[in-house]
Structures are given as C-alpha cells and as structure tokens.
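[1] Got a predicted structure here, sequence first:
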Amino acid sequence: MSRRRLLAEINVVPYIDVSLVLLVIFMLSAPLLTQGVNVNLPKGATKPVSDKTPPILISVTRQGQISLQYRQTHSAVDLSALAEQVKAIAAANHDQVQVLVGGDTHVDYGKVMAVMARLQQAGISHVGLLTRPEGH
C-alpha cells in the first residue's frame, strides 16, 4: 500500500478575504467617527508658560469686588488701580508673569471684561481664565 503524503500548507485565501472586508469597513466608518466644530484658530508663535514664577490671581466676586493675589499677598483692588499694580508686579519679574482671572458664576460679564481690558492696557499678554471642572 502506498501512503499519501499529507499536505501541510495553510490556506491563506480566507484570511485575506476577511482582512480586506475589515479594511473596507474601517475605511467607510472612519469619516463617520470624526466629529467636531469648525473653528478658525488664530496663528501665532507661543512660548511655554514658565512655572518658576507664580501667577497673579485676580478674582471678581458676586458683588463685583476685585481682589488681587500674588504669592502671599491678598488685597482688594479698585478697577482704576488694577493696571498699575499688575504692571508693577510684572516689571519686578521682568515681564515673565502670567495673570489668571476668575469670576463668580453670577457676576456681570461686563465686569470681567472690564478687568480684561485693564490688563490689556497694562500690556499683559499672558492672561488665562479660571474655570471649575463640571461636577465640582
């Protein structure tokens, strides 16, 4: 009796078929997964924020009062004197200071914008807005 030799080859055709079907599925579903809002972002050169100097914190309370906090000092500030005080702190730090503005949820939007305008007049370019994460 003659023995038949076993054929020990792998049939790769089904694997190629499955791979091509998956490729087509992913190619068709990828554009549907991309969601977003079209925003025209401004272009400009930015520098990383220096962590060496602490930021100036400006808070606007519900009553519209403005307070300035830098390092260990915390004081109430009038809107007219805000620009001079921030400019003095920035000059002492070689203009390497970041200003963070936080406003109460119920404060008038115009009051926060007045603070931002004063900071712009003072020549402060690194201004951030403080927010609270949702659920806190």
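    Nice, I can see it.
[2] going forward, measure contacts between C-alpha atoms and count neighbours the same way
    Will do.
[3] mind listing the helices in this structure by residue range?
    Remark: helices assigned in the chain by DSSP state H are 13-33, 79-92, 109-121.
[4] Show me which residues of the second one are buried.
    Right, helix 79-92. By neighbour count with 16 or more other Cα atoms under 10 Å, helix 79-92 contains the buried residues 82-83, 86-87, 90.
[5] now the helices of the chain in CSV, with distance to Val101?
    Conversion of the helices of the chain to CSV gives the following (distance: least, Cα to Cα, whole Å):
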stretch, distance to Val101
helix 13-33, 36
helix 79-92, 12
helix 109-121, 8
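[6] Which one of those helices lies nearest to Val60?
    When the helices of the chain are compared by Cα to Cα, helix 109-121 sits nearest Val60, at 6.9 Å.
[7] just how off-centre is the closest one within its chain?
    In terms of Cα atoms, centre = their mean, to the nearest Å, the gap separating the centre of helix 109-121 from the centre of its chain is 20 Å.
[8] what do you get for stretch 113-127?
    For stretch 113-127, the gap between its own C-alpha mean and the chain's C-alpha mean amounts to 19 Å (Cα atoms, centre = their mean).
[9] ok, second structure coming up, stack it against the first:
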Amino acid sequence: MARTFRRKRSMEAVSEINVTPLIDLAFALLIIFMITTPLLEQTIPLNLPKEEQRDQPSRSDMEIQVISIDEGGQVYWGKEPISLVKLDDMLNGLSTRPEPPVLSIRGDAAIQYQKIIDVLNLVKKHKLSRISLDTQVR
C-alpha cells in the first residue's frame, strides 16, 4: 500500500462541483427576504400618527394580525374590508385560541379617535390583551 504523490495533469476534467458560491447566494437571498417581508405586510395606505423615536423591543416569532382603520372610518382585517359586527365575530374566534395573536391596530391620523376606541372596545370585550398601536417615527 504505497502512496504515490503525483500532480494531476492540467488537462483532466474536474469532477467536483464547488457549492460555496451557491450557499453564499442562498444566504444572501434569505437575508433579503427577511428584511423585505415585514415591509410588504403594510398594504393599506394610512397616514399614521407620529411619535418620538425610541428603541423598540425585538419581536420574536409571534403571530400578528393587523387591524387597520382608514381616514374614511372603514375597518380592515389584513387587506379585507370588514364591518364591526364581522370584526366582533373574528375576535371571538381568536379569543378561544390557547395562544391568541398580537393585534396590531393601525389607525389613520385624520380619523376621529372614537373609531379607534370602538375597535379597542371590541378587543377588550373578548379579553384579548396583546395589542400594538402602530405609529410613524418623526
């Protein structure tokens, strides 16, 4: 069992595939999608109220449901326009879950404050306590 240490001829074909560039590309695409996905979720164009910039706690892997109220007072569940009665039914379904999602409430800055209070009253009625009120940073 003697080993021979010979150089390969330069004209021989390479039988291995270098996968390092493919792995780098996969990680780069993963990072791009992780950054752009939260930006795509905000679909209803709203003029959100402004607040002073502060450090936001990082969100872990938690389910978030978005409730939006546009300047006309129309309530949206994600992208779908709904009435307050249907919102009440949907919140009732969420309250029966063992781990209810975080409710992100987005209200246009131009609407009457009472519209947001109406939605918050429905949330409190079903004893859902994980609420986030979205604002813009000045």
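    Perfect, thanks for sending it. The structure displayed is predicted, hence computed values, not measured ones.
[10] re earlier: could you dump the buried residues of helix 79-92 of the first structure to TSV with distance to Gly103 of the first structure?
    Listed next are the buried residues of helix 79-92 of the first structure as TSV, based on distance: Cα to Cα, whole Å:
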residue	distance to Gly103 of the first structure
Leu82	15
Ala83	17
Val86	17
Lys87	21
Ala90	22
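[11] Of all pairs in those, which one is the farthest apart?
    Taking Cα to Cα as the measure, these reach their widest spread between Leu82 and Ala90, a distance of 12.2 Å.
[12] Gln63 of the first structure maps to what in the second structure?
    The equivalent of Gln63 of the first structure in the second structure is Gly72 (alignment by TM-score structural alignment).
[13] you'd agree its match is up against Ala109?
    No. With contact defined as Cα atoms under 8 Å, Gly72 of the second structure and Ala109 do not form a contacting pair (11.1 Å).
[14] circling back to that earlier point, for Thr53 of the first structure, find the nearest of the helices of the first structure.
    For Thr53 of the first structure, the closest of the helices of the first structure is helix 79-92, at 10.4 Å, according to Cα to Cα.
[15] Contacts for the closest one, please.
    56, 66, 96-97, 115, 118-119, 121-124 (Cα atoms under 8 Å, 6 or more residues apart in numbering).
[16] With neighbour count and distance to Leu32 of the first structure added, can I get the residues you listed in TSV?
    Rendered in TSV, the data for these read as follows (neighbours: other Cα atoms under 10 Å; distance: Cα to Cα, whole Å):
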residue	neighbour count	distance to Leu32 of the first structure
Ile56	19	44
Ile66	21	47
Gln96	18	44
Val97	25	43
Val115	20	43
Arg118	19	45
Leu119	21	43
Gln121	13	46
Ala122	17	47
Gly123	14	45
Ile124	20	42
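[17] Now for those residues: which two are most distant?
    Spanning the widest gap among the contacts of helix 79-92 of the first structure are Ile66 and Gln96, at 22.6 Å by Cα to Cα.
[18] Can you give me every residue that contacts the match of Gln63 of the first structure?
    Applying Cα under 8 Å, 6+ apart, the residues near Gly72 of the second structure are Ile111.
[19] longest helix of the second structure?
    helix 20-41.
[20] Just give me the neighbour total for Tyr70 of the first structure.
    A count of nearby residues for Tyr70 of the first structure, using other Cα atoms under 10 Å, gives 16.
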